[in-house]
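J.: Show me the folded form of this:
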Amino acid sequence: MLALLSLLQTRRDWPGTLLAERLDISLRTVRRDIDRLRELGYPIAAAKGPDGGYRLGAGTELPPLLFDDEQAVALTVALQIATTTLGDGTGDAAARALTTIRQVMPSRLRHRINALQITAVERPTTRPAAPIDAAALLAISSAVQAHEILRFDYGSESTDKPPRRVEPHHVITWDGRWYLVAWDLDRSDWRTFRADRITLRIPNGPRFTPRQLPGSDVTAFVTGRFRGADEGTTSWPCKGTAILDLPAATVAHYSRDGIVEELGPDRCRLTLGSWSWPSLAAAIARFDTEITAVRPAELVDAFAHLARRFARTAAGPTPGGTC
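T.: Sure, this is the predicted structure:
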């Protein structure tokens, strides 16, 4: 029945004989299973004719949902992310849905689902996520739950080199990518690794006693690391303000975590942070408009620094500087 339902969802109309052929069953069995799906609440319309045909339509009530194993795991990941990133009560609804799904899952699936503990540090972005193999993500998350040392090659590192050895702590999402937060045994420090660049070495290492993450909060820790902030803080190390000759709505659409204050129909004040003063000046300059009332002095100096650099670039290539 699950295979039949999956086929009905892939195209608009299905002749009965084609369904029987694809499922390797008799036409009589197709009709019987169609009737059972209707009893469960699925609105399946039948067309008369020599072969007969079936179409899955939209109903007025939500019927029982049937998922294969991979769909159940994918749904669990999505609900975990929604639980921590969606507001207005949707996050709570996602948490209740996740609890409901776990309660009705068979033991073989419940074990896999319980191993998938995902932390969404930031709200989802529109940037496409870096592709990652679902089996690899499950293996990494399982090692986190089992407190087993992971061994892996990272990025373009040669396989002739000794593998990285880490104590995995958390699997997180950040800005459309998956990351592993772990204690690097060879570097004696906390590290974040892009999961799509990890090539696991089998088997895992021995079990370990989990260390205390600095600050005891993975969201604050990762946010601070990606922002280049000092240990124990999530604030940007450099923060400044500037007045832009653009509407507040336009600036707010592109400023992400900046604070935009409307000063008039075509003027606003932008407060923004970054990991360095030159990068902050460049982030403000990208709005391509007049910029005034810049604060603090370090940001003013950064604008002057970039102006001198850009002037040299505009003057032409330096001797020997060819592309």
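J.: C-alpha only now, for contacts and for neighbours.
T.: Fine.
J.: Do a quick rundown of the helices in the stretch 1-150 of the chain.
T.: For the stretch 1-150 of the chain, helices defined by DSSP state H, counting those that start in this stretch occupy the ranges 2-8, 16-23, 27-39, 69-85, 90-104, 107-115, 134-146.
J.: closest to L56 out of those?
T.: Smallest distance to L56 across the helices of the stretch 1-150 of the chain (Cα to Cα): 6.0 Å, for helix 2-8.
J.: which strands and helices sit next to the closest one?
T.: When contacts are defined as 3 or more Cα pairs under 8 Å, 6 or more residues apart in numbering; DSSP states H and E, helix 2-8 packs onto helix 16-23, strand 53-56.
J.: Residues contacting the strand ranked longest in the chain, please?
T.: Across the chain, the longest stretch assigned as strand under DSSP state E is strand 164-174. Strand 164-174 is contacted by residues 117-124, 140-141, 143-144, 147-154, 178-186, 208, 210, 218 when judged by Cα atoms under 8 Å, 6 or more residues apart in numbering.
J.: returning to that earlier point: make TSV out of the helices of the stretch 1-150 of the chain and add mean neighbour count.
T.: Below are the helices of the stretch 1-150 of the chain laid out as TSV (neighbours: other Cα atoms under 10 Å):
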stretch	mean neighbour count
helix 2-8	15
helix 16-23	16
helix 27-39	15
helix 69-85	17
helix 90-104	15
helix 107-115	15
helix 134-146	18
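J.: run this one through as well so I can compare:
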Amino acid sequence: MANTSARTLRLLSLLQTHRFWPGTELAGRLEVSMRTLRRDIDRLRELGYPVHSNRGVEGGYQLAPGGSMPPLVVDEEEAIAMVVALGGTASAFGGALSEASLSALAKVVQVLPGRLRRRAESLRAATVDAPFSQAPEVEAGVLATLAQAIRDQERVRFGYTARGGSAPGEELRRHVEPHRMVTVGRRWYLVGYDLDRQDWRSFRLDRLAEPAGTKAIFRPRDVPGGDAAAYVRAGLSRGESLRLTVSVAAPRPHVERRIGPWATIVAEEDGGCRLEIEATDPRWVAFGLAYLEAPVTLVDAPESVVRTLREWSQRLGETAATAG
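T.: All right, here's what the predicted structure looks like:
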């Protein structure tokens, strides 16, 4: 692929993302003549890509399936999206789906071009996933920059919009030794050592702007407790912590596949399990208990969790009653 022009790579990318391209539209996207387009199509065929063509007024081009899979042509944001999505699926679910996701993730990373492969591997190594996490939108460039800095042990500077403290809502500059990125409670966090405050901090990525490496290398420190995800959870629990104990009438393997490390699971003599759960949002507790698909008994639960379960039960019951 070394002698393949950037335009030909762009053509391949377009063919991979659209089932059928009229020739005139494809030439317009590439800003070339039809003659040049045909020459580039021939070049792809010489490289082994099965490009089918239809002649006539409605003629066009289509990348046919079959044969060996061609190298993937993706940009940085697409590569990052694939790694995040497949990695998240692998960690959030158990069994065959998790194994298939890990297998697909390994294959995707393997066929990426070298530069994108390094960035994708950096992101995978720098991220700690938590089950049932659904992070809000974060710019792909932010993820990539921080992942590389974590991999290279490089200090970073960025703007950060504080929520509380002496200047709520004001964007402050931070100087940090990044350790890991974590998804907890539907949000992305960066765990790192804040050099200005001489202490560990977690930063919400949706409040973080324009991270940049400083070319200053640091010696890694040990995160308090040795677990970045646990550190973030502990920080969140200091605000609003929900702790509950439930008994589940299902064997431990079933519960582990359904809820994973989201709770402490202890097998009981009757074949069921006892769960110790800590969370920050009663809605996620309700979702997790429903996802178990097994009879659950509340042993000890905060009133907010009980109230949410009752509201959900009533609302879902009313919805079911509308069925014909």
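J.: List the TM-score for the superposed pair.
T.: In this superposition the chains share a TM-score of 0.62, using TM-score structural alignment, normalised by the length of the first structure; 279 aligned residues with a Cα RMSD of 5.0 Å.
J.: circling back: of all the helices of the stretch 1-150 of the first structure, which one comes closest to R201 of the first structure?
T.: Of all the helices of the stretch 1-150 of the first structure, helix 134-146 sits nearest to R201 of the first structure, with 10.9 Å by Cα to Cα.
J.: the strands in the stretch 101-250 of the first structure, which residues?
T.: Using DSSP state E, counting those that start in this stretch, the strands assigned to the stretch 101-250 of the first structure run over residues 118-120, 150-154, 164-174, 177-184, 189-194, 198-201, 238-244.
J.: Tabulate these in TSV, adding columns for distance to P43 of the first structure.
T.: Formatted as TSV, those follow (distance: least, Cα to Cα, whole Å):
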stretch	distance to P43 of the first structure
strand 118-120	35
strand 150-154	48
strand 164-174	37
strand 177-184	38
strand 189-194	44
strand 198-201	45
strand 238-244	56
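J.: most packed of the ones you listed?
T.: Comparing those by mean neighbour count (mean count of other Cα atoms under 10 Å), strand 164-174 comes out on top with a mean of 23.
J.: With the second structure overlaid, report how far it is off on average.
T.: For strand 164-174 of the first structure, the mean deviation from the second structure after alignment is 2.8 Å (mean Cα distance after the TM-score superposition for the first structure).
J.: ok and that strand relative to strand 189-194, angle-wise?
T.: 60 degrees (axes from the mean of the first three to the mean of the last three Cα atoms, to 10 degrees).
J.: Report the angle between strand 164-174 of the first structure and strand 177-184.
T.: 140 degrees.
J.: remind me, longest helix of the second structure?
T.: helix 303-321 (DSSP state H).
J.: from the chain's centre, how far out does that one sit?
T.: From the chain centre to the centre of helix 303-321 of the second structure is a distance of 30 Å (Cα atoms, centre = their mean, to the nearest Å).
J.: now for it, which elements pack on it?
T.: helix 282-291.
J.: got the angle for the helix it packs on vs helix 303-321?
T.: Using the same axes, to 10 degrees: helix 282-291 of the second structure against helix 303-321 is 60 degrees.
J.: still on that earlier bit, what's the angle from the longest strand of the first structure to helix 134-146?
T.: Using the same axes, to 10 degrees, strand 164-174 of the first structure lies at 110 degrees relative to helix 134-146.
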